[in-house]
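J.: give me a 3D structure for the following:
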Amino acid sequence: MRSQDHDRLFLSPPHLGRHEMNYVHKAIEDNWVAPAGPNLTGFEADICEATGVAHCVALSSGTAAIHLGLILLGVGPGDEVLCPSFTFVATANPILYLGATPVFVDSEPDTWNICPERLREAVVDRIAKGKKPKALILVHLYGMPARLPEILALAAEYELPILEDAAEALGSRFNKQPLGSFGTVGVFSFNGNKILTTSGGGALVTNDAELAKKTRFLATQAKDEAPHYQHSQVGYNYRLSNILAGIGRGQMGLLEDRVKKRREIFSWYQENLARLPGLSVALAPEPAGSCSNRWLTTILLKPADPDATPGTALVTPETVRRQLETHNIECRPLWKPLHLQPLFQAAPMYGGEVCADLFTRGLCLPSGTAMTDVELRRVAEALAECF
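T.: From the prediction side, this is the model:
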């Protein structure tokens, strides 16, 4: 069957439950349609309960949360911020917003997250050059916990504040502690493709009451206390709508079920794709203590065989992607490392071989929680045609 025979199968589409509309209707009926109201405060309380963090500020996007988080950590013009290269551009763009410079660090091959050994190399070298990094952005890629014990110890040793980018990792845990709760500030995304969504939205969490207060201040145009509009510093229009927060309230009650379903989808792929000779389901083993939400199931193509017959066709990620497109199945490459992006060509980079190899060989498969067994088989059959 070809594309015209099936509806489009998306990578990670929104999946609404039964209660979101109740909160949205209530907001409209009560005229709470501004970036304030009961849904907003309720959504923030739900996030605090799910993450075990004391304070939450719901914002217009995860990117906005990273931007404000860096401001809270004192990042400004001329500073340097440590950041994994293997991540979405939204992780690093806010560094540029502030006139700072990202210092990129390679991944390690087990979790694909920032490599502690390369990270130490970067910190030592930047200090030797007289540029101690102002902060570390720690990403949990595709929901997989990074190597937290080593990274937290290194950050403490060099007194590096951590902004924990858990945009893809809501519901993931390390040693039973929710991700997003390990840094000075944590960040979540509720974009339409995430495990839970508010259509567009994000959140900043912290255990520091003063940082939470400052976040709300900056996110609402930095209005000073006065009967008129008084402003002493730059502010932003970053608060989440009360209507969208209503969607979030309905979604938060589904978190446990959504994580369970994503993990089941990963296990299904792992079992049913194992027989394909040129392919391995990536991120298979969870490091000790880790529990990933398996936001996206990812695959790696095995490296080319140097002893293969000359002229043998090489199956590449683009070959696979195009093949799945003929079946109307969305499939995307892994993140292109940021040090290979034209936007960041002048930024320092430590390592690079691991994340470049992952990008060259990897793909993300449809992983939406509304997927049926029939749809999973459809993906597996399309992949089988490639090998």
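J.: can we go C-alpha only for contacts and neighbour counts from here?
T.: Fine.
J.: quick check, residue 251 in a helix?
T.: Yes: under DSSP: H, G, I helix; E, B strand; the rest coil, residue 251 falls within a helix.
J.: does residue 383 really touch residue 326, like I thought?
T.: No: judged on CA atoms under 8 Å, residue 383 makes no contact with residue 326 at a distance of 11.2 Å.
J.: neighbour count for the two, which is higher?
T.: Neighbours around residue 383 and residue 326, counted as other CA atoms under 10 Å, are more numerous at residue 383. The numbers are 17 against 14.
J.: does anything pack onto whichever strand or helix holds the more buried one? Which helices or strands?
T.: If you go by DSSP states H and E, residue 383 is part of helix 373-386. Applying 3 or more CA pairs under 8 Å, 6 or more residues apart in numbering; DSSP states H and E, we find helix 373-386 packed against helix 255-272, helix 317-325.
J.: how about this one, so we can line them up?
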Amino acid sequence: MSERIYMSSPDVGDLEEQYMVAAIRSGWIAPLGPDVNAFEAEMAERIGVEHAVALSSGTAALHLGLLGLGVGPGDVVVTSTMTFAATANAIVYTRAEPYFIDCELETGNMDPTLLREALERLMRDGEKVAAIVPVDLLGKAINYTEICTIADEYRIPVLADAAESLGAAHRTRAAGSFGRASAVSFNGNKIMTTSGGGMLLTDDVELAANTRYLATQARQPVAHYEHIDIGYNYRLSNLLAALGRAQLTRLDDMIGRRRAMRERYRELFAAVDGVEIFGGVDDEEDNCWLTSIVVDSVAAGWHPEDLTAALLADNIESRPLWKPMHLQPVFSGARGLVNGNANRLFERGLTLPSGSALSESDIDRVLSNLSEFIGWRS
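T.: Reported below is the predicted structural model:
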């Protein structure tokens, strides 16, 4: 069988090796160290925020961000239903209740109109909405202009889940710089990676300090080990921070390669009835982390599952869009405001190989399989 082609495998090379070897030779093997400090400073400068706290995952950033906003038992946190489970899980870690909001059909991002309607209902019923956690889907920043305006009207803090949108922007302002804080992810399949890792980004000095405190087991600043709060082992290691620093220098180039792949797909599907690139043509500020198509099976004459099977026959990975949180068994009893858009995207969407590490032979193989499938179906 042919070698596996993944949707978004890590893109690492000689530069990452040099940074990692230098970190090892420095002797800073234990968690924290000069590369963590430098990584935080470089990321804060890139995004345009005052503070960055390097953590073990994007989920950790969401968890500690929520705790820093005072979220706790009995609270409601309004979030996107079209997302990966980590968003909702972090809310549950605080013992708050996730309340799911459906998406815009064109973008998959939280629908501002539904958000306002949900807040009106919750407030009318006397419930405490402690935070709003909107999600930037597949590298497209949400409409922060509208979402943050609504949040300000109701005096509810926004913790932006920017795990998928590092390098993207909304109206020229960097994703990761919105709300009281933003969480980004450096997981292995993300736009840039530290293998595992994440970061909380904020202009709030107290929120940043509290995040650092909780992430290091809430240890008091005394000679012995003293603890008055429950803490977490959530800090990023110095070695992984070194990897992240190398990746950050290459971020724009990696985004460019992903964008070029999207354009190849756009050209290929332009003449195919019933198929469009997810997110539409308005993607100038996207980071193009993953490229998906949306299939109208009646017009196209085939289903996303048919294409999945054809690609799998040549060992090429593809995947449906996120299964909405309100459809997940673990959240079957959760409340929310849905209109069917997320369901439709889950049923009709398919994500294709999009990584910046794809070789030219990989790209040719993917496009050849797609062309053969399209031609046969036509």
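J.: of the helices and strands packed on helix 373-386 of structure 1, which is nearest residue 189 of structure 1?
T.: helix 255-272 (13.6 Å; CA to CA).
J.: who touches the closest one?
T.: Residues from elsewhere that reach helix 255-272 of structure 1 (CA atoms under 8 Å, 6 or more residues apart in numbering): 171, 195-196, 281, 284, 292-297, 367-369, 376, 380.
J.: what's the answer for stretch 41-58 of structure 1, then?
T.: With CA under 8 Å, 6+ apart as the criterion, stretch 41-58 of structure 1 contacts 40, 171, 177-181, 201-209, 212, 215-216, 239-240, 245-246, 248-249, 252.
J.: show me what counts as buried in that stretch.
T.: 41-48, 50-58 (16 or more other CA atoms under 10 Å).
J.: likewise for stretch 371-378 of structure 2?
T.: Here stretch 371-378 of structure 2 shows residue 374 as buried, counting by 16+ other CA under 10 Å.
J.: which residues of structure 2 fall in strands?
T.: With DSSP state E as the criterion, structure 2 has strands at 51-55, 76-80, 97-101, 129-133, 159-161, 169-170, 173-174, 181-185, 198-202, 275-277, 291-295, 319-320, 336-337, 349-352.
J.: TSV please, covering the ones you listed and showing distance to residue 216 of structure 2.
T.: Listed next are the strands of structure 2 as TSV, based on distance: least, CA to CA, whole Å:
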stretch	distance to residue 216 of structure 2
strand 51-55	10
strand 76-80	25
strand 97-101	26
strand 129-133	24
strand 159-161	21
strand 169-170	31
strand 173-174	28
strand 181-185	18
strand 198-202	14
strand 275-277	43
strand 291-295	37
strand 319-320	36
strand 336-337	34
strand 349-352	37
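J.: residue 343 of structure 2: which of these is closest?
T.: Of all those, strand 349-352 comes closest under CA to CA, at 9.9 Å.
J.: neighbour-wise, which of the contacts of helix 255-272 of structure 1 leads?
T.: Tallying neighbours with other CA under 10 Å puts residue 195 at the head of the contacts of helix 255-272 of structure 1, with 31 neighbours.
J.: check the gap between it and residue 247 of structure 1 for me.
T.: In this view, residue 195 of structure 1 and residue 247 of structure 1 are 13 Å apart by CA to CA, to the nearest Å.
J.: now residue 35 of structure 1
T.: Look at residue 35 of structure 1 and residue 247 of structure 1: by CA to CA, they are 14 Å apart.
J.: neighbour-wise, which of these two wins?
T.: Neighbours were counted for residue 35 of structure 1 and for residue 247 using other CA under 10 Å; residue 247 has more, 24 against 20.
J.: tell me if I'm right that that one and residue 20 touch.
T.: Yes: counting by CA under 8 Å, residue 247 of structure 1 touches residue 20, with 4.7 Å between them.
J.: do a quick rundown of the helices in structure 1.
T.: 20-29, 38-51, 62-72, 93-97, 116-128, 148-157, 209-219, 242-252, 255-272, 317-325, 353-361, 373-386 (DSSP state H).
J.: with respect to residue 81 of structure 1, which of those lies nearest?
T.: The nearest among the helices of structure 1, by CA to CA, is helix 93-97 at 7.1 Å.
J.: so how much does the closest one differ from structure 2 once superposed?
T.: On superposition with structure 2, the mean distance recorded for helix 93-97 of structure 1 (mean CA distance after the TM-score superposition for structure 1) is 0.7 Å.
J.: and that helix, which stretch of structure 2?
T.: Aligning helix 93-97 of structure 1 against structure 2 (TM-score structural alignment) gives residues 89-93.
J.: and the matching stretch, how far out from the chain middle?
T.: 16 Å (CA atoms, centre = their mean, to the nearest Å).
J.: contact partners of that stretch?
T.: 59-60, 62-63, 66, 77, 97-98.
J.: switch the cut-off to 10 Å
T.: Applying CA atoms under 10 Å, 6 or more residues apart in numbering, the external contacts of stretch 89-93 of structure 2 come out as 58-67, 71-73, 75-79, 86, 95-99, 131, 133, 330-331.
J.: filter these down to the buried ones and hand me the PyMOL line.
T.: In PyMOL, this line selects whichever of the contacts of stretch 89-93 of structure 2 come out buried by 16+ other CA under 10 Å:
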select buried, resi 58+59+60+61+62+63+64+65+66+67+71+72+75+76+77+78+79+86+96+97+98+99+131+133+331
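J.: give the aligned equivalent of residue 218 of structure 2 in structure 1.
T.: Using TM-score structural alignment, the partner of residue 218 of structure 2 in structure 1 is residue 222.
J.: burial of its match, as a residue count?
T.: By other CA under 10 Å, 20 other residues sit near residue 222 of structure 1.
J.: and the closest residue to residue 331 of structure 2 other than its chain neighbours, how many neighbours?
T.: Excluding the flanking residues, the one nearest residue 331 of structure 2 by CA to CA, 6 or more residues apart in numbering is residue 325, at 6.6 Å. Using other CA under 10 Å, residue 325 of structure 2 has 27 neighbouring residues.
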